[in-house]
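In: Quick one, fold the following:
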Amino acid sequence: MGLKRPTGNALAAALQDRIGYAFRDSALLQTALTHSSAVKAKTNNERLEFLGDRVLGLVVADMLFSLFPEAREGDLAPRFNALVDARTCGAIGLELGLDTLIRADAALKAAKGGRTGNYLSDAVEALIAAIYLDGGMEPARAFIRRYWEPRSRHVVEKPRNPKSELQEWVAQANGTRPEYSIDAREGPDHQPVFTVSVRVDGFAPTSASGPSRRAAEEAAATEFLLREGVWSREGAVS
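Out: Down below sits the predicted model:
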């Protein structure tokens, strides 16, 4: 049996040093770290995630505008996209140790790849909203700059789009288009799992799963590109 997750003031104390903020309303923090899949949960972080996404976008845009005064919009946009991407938020969630603190369905937390990254990313955005609601914009801004500013100084690129790259490669290879089909849809309505196959004339199909049809299609396209040597395993992971 795993260790019991802290709640209330104990949860706020466990995160205080990591986030650089002391919550006045610990219940708000607890909601931010409660996923919609959590059994018997009366509240979840979906509304907070919606708000946190907007706060994150505003602060990151303002941060980049200040840090790179000579950069053109075309240079700022891909850097912004990479910083607010779910993979970046998920990585920060792991850095914060949120995977040990989030209340969620055990199967979801045990899953690998995209599903795991999504629930961590959602929690990070909800955490931003909770800080904003509890203390205002300045504590939220300070938290975001603490974790996102160091990443902003690295050379970042727009996340690769496997479906677009596969379509371009297939068009050059045989002049056709990849075709996607849903093989299965499992799980409850609030946490579905789609399995999708992609087929290309003259090649064996590949299939993959994800929390949405789009995510599953992207995963299947990625597997095809990796199998055919168009992408390298290292280059596909950012």
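In: rest of the way, CA atoms for contacts and neighbours
Out: Will do.
In: Distance of the nearest residue to Arg141 once chain neighbours are set aside relative to Ser164?
Out: Nearest non-adjacent residue to Arg141, counting by Cα to Cα, 6 or more residues apart in numbering: Val59, 6.2 Å away. Remark: distance between Val59 and Ser164 (Cα to Cα, to the nearest Å) = 30 Å.
In: Which one's more surrounded, these two?
Out: Comparing Val59 with Ser164 by other Cα atoms under 10 Å, the one with more neighbours is Val59, at 19 against 12.
In: List the buried residues of the helix or strand encompassing that one.
Out: Under the criterion of DSSP states H and E, Val59 resides in helix 46-67. With burial defined by 16 or more other Cα atoms under 10 Å, the residues of helix 46-67 counted as buried are 46, 48-49, 51-53, 55-56, 59-61, 63-64.
In: The helix or strand that it is followed by versus helix 46-67: what angle between them?
Out: Using DSSP H and E, the helix or strand that follows helix 46-67 in sequence is helix 73-84. Orientation check (axes from the mean of the first three to the mean of the last three Cα atoms, to 10 degrees): helix 73-84 against helix 46-67 gives 140 degrees.
In: One more, so I can put them side by side:
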Amino acid sequence: MSVLAPETSEWLAELGIVPADETRWLAALTHGSLGSETNYERLEFLGDRVLGLAMAEWLFEASEAAEGKLSQRLNALVSRQTCARVAMQVGLPQHIRLGKQAHDDGARESTNILGDVMEALLGAHFLDFGFVPTRDLIRNFWESEFMGGAGKSKHPKSALQEWAAGNRRKPPEYELVAREGPDHAARFTVRVSVKNVGDAQATAQNKQEAERLAAAAFMEQFG
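Out: Now for the predicted structure:
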């Protein structure tokens, strides 16, 4: 008897996946808010490493770029934001198993949770089928991100740092303005300022992303 919900089994089949160990996939889709001893955290740890290796191999094959450029693209392609976008594209959110409070708090739309569960699924796939089939799955799921601009342009914080130096300004300063919401669905607002120029701020689901968005907003306004 299947331990997965019928709609989840159908969704996986549509993706070309027939789990060998359904309990593993159930764990990959289970958030800690359900109070279960088995959730996605261990599988996410494994899937993160599998994704990194698969993406590094893909980049090495596809580009003659130097190590720095390869690392820049790798970091962008395996980031929580990219993993979350892929999760949305393949229809993952509705299959995440959440406790009531996490559901009510909007955890299903959380970039962090979507990214983590996406990696947990890769971990489950790796354990069921091995590296090569999982690598092929990653190349299928990540194709639009890989062929697009992810990681090709300079990170906004680096661009802002260079802009400030080039214009003989003091380095940009980042300040956490607010942190709101529960831990699993927190929202961070960050302000970046350059003395005698101005400031900009942005809000995101983690501090690093808020800083990135704030830097991008600053460059759009003053750069």
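In: where does the TM-score land?
Out: Between these two chains, after superposing, the TM-score reads 0.79 (TM-score structural alignment, normalised by the length of the second structure); 216 aligned residues with a Cα RMSD of 3.0 Å.
In: about what we covered before: run through the neighbouring helices and strands of the helix holding Val59 of the first structure.
Out: If contacts are counted by 3 or more Cα pairs under 8 Å, 6 or more residues apart in numbering; DSSP states H and E, helix 46-67 of the first structure sits against helix 73-84, helix 114-135, helix 137-152.
In: May I see those helices arranged in CSV, with mean neighbour count and distance to Gly90 of the first structure as well?
Out: Compiled in CSV, those are given as follows (neighbours: other Cα atoms under 10 Å; distance: least, Cα to Cα, whole Å):
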stretch, mean neighbour count, distance to Gly90 of the first structure
helix 73-84, 17, 10
helix 114-135, 24, 4
helix 137-152, 17, 12
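In: Throw the ones you listed into JSON lines and include distance to Arg177 of the first structure, thanks.
Out: Formatted as JSON lines, those follow (distance: least, Cα to Cα, whole Å):
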{"stretch": "helix 73-84", "distance to Arg177 of the first structure": "27"}
{"stretch": "helix 114-135", "distance to Arg177 of the first structure": "25"}
{"stretch": "helix 137-152", "distance to Arg177 of the first structure": "36"}
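In: any idea what Leu51 of the first structure aligns with in the second structure?
Out: In the second structure, Leu51 of the first structure lines up with Leu46, judged by TM-score structural alignment.
In: who touches that match in this structure?
Out: Glu119, Ala120, Gly123 (Cα atoms under 8 Å, 6 or more residues apart in numbering).
In: 6 Å instead?
Out: Gly123 (Cα atoms under 6 Å, 6 or more residues apart in numbering).
In: Would you mind measuring from it to His31 of the second structure?
Out: 16 Å.
In: for Val132 of the second structure, same thing?
Out: For Val132 of the second structure, the distance to His31 of the second structure - Cα to Cα - is 27 Å.
In: same thing with Ala215 of the second structure?
Out: Using Cα to Cα, Ala215 of the second structure is found at 32 Å from His31 of the second structure.
In: Equivalent analysis for Glu61 of the second structure, please.
Out: Glu61 of the second structure sits 35 Å away from His31 of the second structure when distances are taken as Cα to Cα.
In: Spatially central, which residue of the second structure would that be?
Out: In the second structure, the residue lying closest to the centroid (Cα atoms, centre = their mean) is Arg80, at 1.5 Å.
In: Over in the first structure, tell me which residue corresponds to it.
Out: Using TM-score structural alignment, the equivalent of Arg80 of the second structure in the first structure is Ala86.
In: Its match: what's its closest spatial neighbour, skipping adjacent residues?
Out: Closest to Ala86 of the first structure by Cα to Cα, 6+ apart is Ser121, at 5.4 Å.
In: wait, doesn't the one you found sit right on Arg87?
Out: No: using Cα atoms under 6 Å, Ser121 of the first structure is not in contact with Arg87; the gap is 7.2 Å.
In: Could you give the number of residues near whatever residue of the second structure lines up with Asp25 of the first structure?
Out: Aligned against the second structure by TM-score structural alignment, Asp25 of the first structure finds its counterpart in Asp21. Here the count is done by other Cα under 10 Å, and Asp21 of the second structure has 13 residues near it.
In: From Leu51 of the second structure, how far out is Asp21 of the second structure?
Out: 20 Å.
In: again with Ala178 of the second structure
Out: The value you get for Ala178 of the second structure to Leu51 of the second structure, if Cα to Cα is used, is 33 Å.
In: now Leu4 of the second structure
Out: Taking Cα to Cα as the measure, Leu4 of the second structure falls 24 Å from Leu51 of the second structure.
In: Confirm Gln201 of the second structure sits in a strand?
Out: Yes: assessed by DSSP: H, G, I helix; E, B strand; the rest coil, Gln201 of the second structure belongs to a strand.
In: so who does it touch?
Out: Val190, Arg191, Ala214.
In: how about 8 Å then?
Out: Thr189, Val190, Arg191, Val192, Ala210, Leu213, Ala214, Ala215, Ala217, Phe218.
In: any idea what the second one aligns with in the first structure?
Out: Looking back up the chat, that one is Val190 of the second structure. If you follow Val190 of the second structure across to the first structure using TM-score structural alignment, you land on Val196.
In: Tell me which helix or strand that match sits in.
Out: Element membership for Val196 of the first structure, per DSSP H and E: strand 193-199.
In: That strand against the second structure, how far on average?
Out: On superposition with the second structure, the mean distance recorded for strand 193-199 of the first structure (mean Cα distance after the TM-score superposition for the first structure) is 2.2 Å.
In: Could I get the contacting residues of the alignment partner in the second structure of Asp99 of the first structure?
Out: Taking TM-score structural alignment, Asp99 of the first structure has Pro93 as its aligned residue in the second structure. Applying Cα under 8 Å, 6+ apart to Pro93 of the second structure gives the contacts Ala87, Arg108, Glu109, Leu114.
In: for the second one, helix, strand, or coil?
Out: Pointing back at Arg108 of the second structure there. Using three-state DSSP, the structure places Arg108 of the second structure in helix.
In: what separates the aligned partner of Phe131 of the second structure in the first structure from Tyr21 of the first structure, distance-wise?
Out: Under the alignment (TM-score structural alignment), Phe131 of the second structure pairs with Met137 in the first structure. Using Cα to Cα, Met137 of the first structure is found at 12 Å from Tyr21 of the first structure.
In: Alright, I will stop here.
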